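[1] one predicted model, sequence on top.
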Amino acid sequence: MIAVDMMIHTIRRNMTAASLLAGDADFTPLLNALSNEGMFVTLIHPPKASKELLAAADARRPLSARQVYDWLDPPSQARFGPFPTPSYGNASHDGNCQHIWSNDRLGIEIWCELIHDTIWASWPEPERSDRLSLRGGNWANTLRVASDDYGIQFPTELPEEFRHLQGS
């Protein structure tokens, strides 16, 4: 239905630009058809969107896990549990943390902030000559943001003593 509606509005000239939130290559023919009809299409996409789909769009806007979380109302946000907040700088964990995991080759450190029972993760961000930290989330949300928004891979499971932080 999305494809039909977008084509009808394009052909009838009811709009001058279109935006599509998608990541699947199945939408590539739609973007090609819209473009052939003179429609300017902005693709709002997840980090792992199809290369073909990305190439078919006139403009691209990556969508982050944080953006989706921020769009939710407070009750929906609460169902996800604590969500990490990114920051830059050389700040590190404090004395109220316990080491969970690290990758010395990549400079990744992951700690449990004991007072708040949340995750603190940090790694070098070469483009900014700084470190990026994700702080205050449960494991599932920190893992999701690190992977989807920054391309950083952590282990999928926490050690036994930290499993209560995993979230959903």
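    Structure's in. What do you need?

[2] contacts and neighbour counts: CA atoms only from here.
    OK.

[3] flag every buried residue along stretch 59-75.
    60, 63-66 (16 or more other Cα atoms under 10 Å).

[4] between those residues, which is nearest Asp26?
    Arg60 (16.7 Å; Cα to Cα).

[5] element containing the closest one?
    Assigned by DSSP states H and E, Arg60 belongs to strand 59-62.

[6] elements contacting that strand?
    strand 40-45 (3 or more Cα pairs under 8 Å, 6 or more residues apart in numbering; DSSP states H and E).

[7] about what we covered before: is it possible to get JSON lines of the buried residues of stretch 59-75 that adds distance to Ser133?
    JSON lines is the format used below for these (distance: Cα to Cα, whole Å):
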{"residue": "Arg60", "distance to Ser133": "26"}
{"residue": "Leu63", "distance to Ser133": "19"}
{"residue": "Ser64", "distance to Ser133": "16"}
{"residue": "Ala65", "distance to Ser133": "15"}
{"residue": "Arg66", "distance to Ser133": "14"}
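
[8] quick check: longest helix of the protein.
    Ranked by residue count under DSSP state H, the longest helix found in the chain is helix 139-150.

[9] about what we covered before: ok, and what's touching the strand holding Arg60?
    41-47, 54 (Cα atoms under 8 Å, 6 or more residues apart in numbering).

[10] continuing past that strand, what's the next helix or strand?
    helix 65-71.

[11] what's that next one packed up against?
    Using 3+ Cα pairs under 8 Å, 6+ apart: helix 65-71 touches helix 139-150.

[12] for comparison:
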Amino acid sequence: MDWSTGYSSPSTITYMFVDAASLRGCTRNISRRFFSDQKFEFDLTRMVSGYNRLFYYDALPIRERDEDETVYLARTAEQRAVLDRAAAVDGVHVYEGDAHRRKNKGQGGLEQKKVDVMIAVDMLTHTFRRNMHQAALLTGDNDFKPLIDALVREGMNVTLWFPPGETNPELVNAADSRRPLDLQTLWNWMTDESRIRFQIPQPVNKDPAIEPGELLREWIQDGVRFQLRMDGDVFIVLRDGDNLNRLHVPHQNFELLVLHCKSMGYNVPDLPN
């Protein structure tokens, strides 16, 4: 074997840093709004795809004063199990901002590691050491704007994944690239079991001659004709294509359908009075 050419590393190395509280909060808000407050779990194997490494940061709830340890462990068992499954995924590294008893018993009290500080230190360290060419940060916390500003000043290309409608524009505009955590993105990252329950619109191409149900609205956007129809209890957005295909986007929940279509770039008008 000829080793004279030396080691060949990936041409572009990208790390992703995930503020789990932001991801969980975004998903919880959508769940409360559309899915009766169901809990959904993410498959880190799917999240890490496209990245060389993914760093996942979460903070377990603080143990309350005088709370029995058995009770505390039971209360946090579900979240601990999620973190254990995440840590077992190749390319994923989990860091906990948990609350711990101080090693020196004489000091007493609890010592909590701050997740935002951990993320900032790690992102800056990897940037200064040139371990990565690009960085992706998932958060909606505006406290991270100074971090993004510092990374950009150091020449790091930063992509921000953020909860749309919940994130300060200053944070969004600080990044080089912006990626909203829309319904399709969240669905793509979920476990198979969660995907079944996270029932978002599933677009499908059909024969242009098929026009189901009753026509509610029709409009032109960017030179393309759209229709809003209702077939039984299902709302359907139709987008003209070619002679063989017409896109159908169906769902029973009109508000959820509008939100999903907005992420696709389709502006659905209000229902007629």
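    Arrived safely. Everything quoted here is computed from the prediction, not taken from an experiment.

[13] care to give me the TM-score?
    Here the TM-score for the pair of chains, by TM-score structural alignment, normalised by the length of the first structure, is 0.61; 149 aligned residues with a Cα RMSD of 3.9 Å.

[14] can you pull out the helices in the first structure?
    Using DSSP H, helices in the first structure cover 2-11, 28-36, 51-56, 65-71, 74-80, 139-150.

[15] output the contacts of strand 59-62 of the first structure as a markdown table; include the columns distance to Ile110 of the first structure and neighbour count.
    As requested, the contacts of strand 59-62 of the first structure are exported to a markdown table (distance: Cα to Cα, whole Å; neighbours: other Cα atoms under 10 Å):
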| residue | distance to Ile110 of the first structure | neighbour count |
| --- | --- | --- |
| Val41 | 40 | 20 |
| Thr42 | 36 | 19 |
| Leu43 | 34 | 25 |
| Ile44 | 31 | 20 |
| His45 | 28 | 20 |
| Pro46 | 25 | 18 |
| Pro47 | 23 | 17 |
| Leu54 | 33 | 22 |
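
[16] between those, which is nearest Val4 of the first structure?
    Among those, and counting by Cα to Cα, the member closest to Val4 of the first structure is Val41, at 15.0 Å.

[17] any idea how far the aligned residue in the second structure for the closest one lies from Val152 of the second structure?
    Aligned by TM-score structural alignment, Val41 of the first structure pairs with Val158 of the second structure. As judged by Cα to Cα, to the nearest Å, Val158 of the second structure and Val152 of the second structure stand 7 Å apart.

[18] any common contacting residues for those two?
    175-176.

[19] trace Ile196 of the second structure over to the first structure, please.
    Checking TM-score structural alignment: Ile196 of the second structure goes with Ala78.

[20] how many other residues sit next to its match?
    11 (other Cα atoms under 10 Å).

[21] and what of Glu78 of the second structure?
    11.

[22] distance of it relative to Glu96 of the second structure?
    14 Å.

[23] Ile196 of the second structure now?
    Distance, Ile196 of the second structure to Glu96 of the second structure, by Cα to Cα: 29 Å.

[24] also Val249 of the second structure?
    40 Å.

[25] so which of these two has more stuff around it?
    Val249 (20 against 17).

[26] which residues sit in contact with the aligned residue in the first structure for Arg229 of the second structure?
    In the first structure, Arg229 of the second structure lines up with Trp111, judged by TM-score structural alignment. By Cα under 8 Å, 6+ apart, the contact list for Trp111 of the first structure reads 93, 97-101, 119-121.

[27] please repeat the previous calculation with a cut-off of 7 Å.
    Residues in contact with Trp111 of the first structure (Cα atoms under 7 Å, 6 or more residues apart in numbering) are 97-100, 119-121.

[28] what of Lys145 of the second structure?
    By Cα under 7 Å, 6+ apart, Lys145 of the second structure lies in contact with 171, 174.

[29] give the equivalent position in the first structure for it.
    Counting by TM-score structural alignment, the partner of Lys145 of the second structure is Thr28.

[30] tell me how far its match lies from Gly89 of the first structure.
    Taken as Cα to Cα, the span from Thr28 of the first structure to Gly89 of the first structure is 40 Å.

[31] equivalent analysis for Met1 of the first structure, please.
    Per Cα to Cα, Met1 of the first structure is found 46 Å from Gly89 of the first structure.
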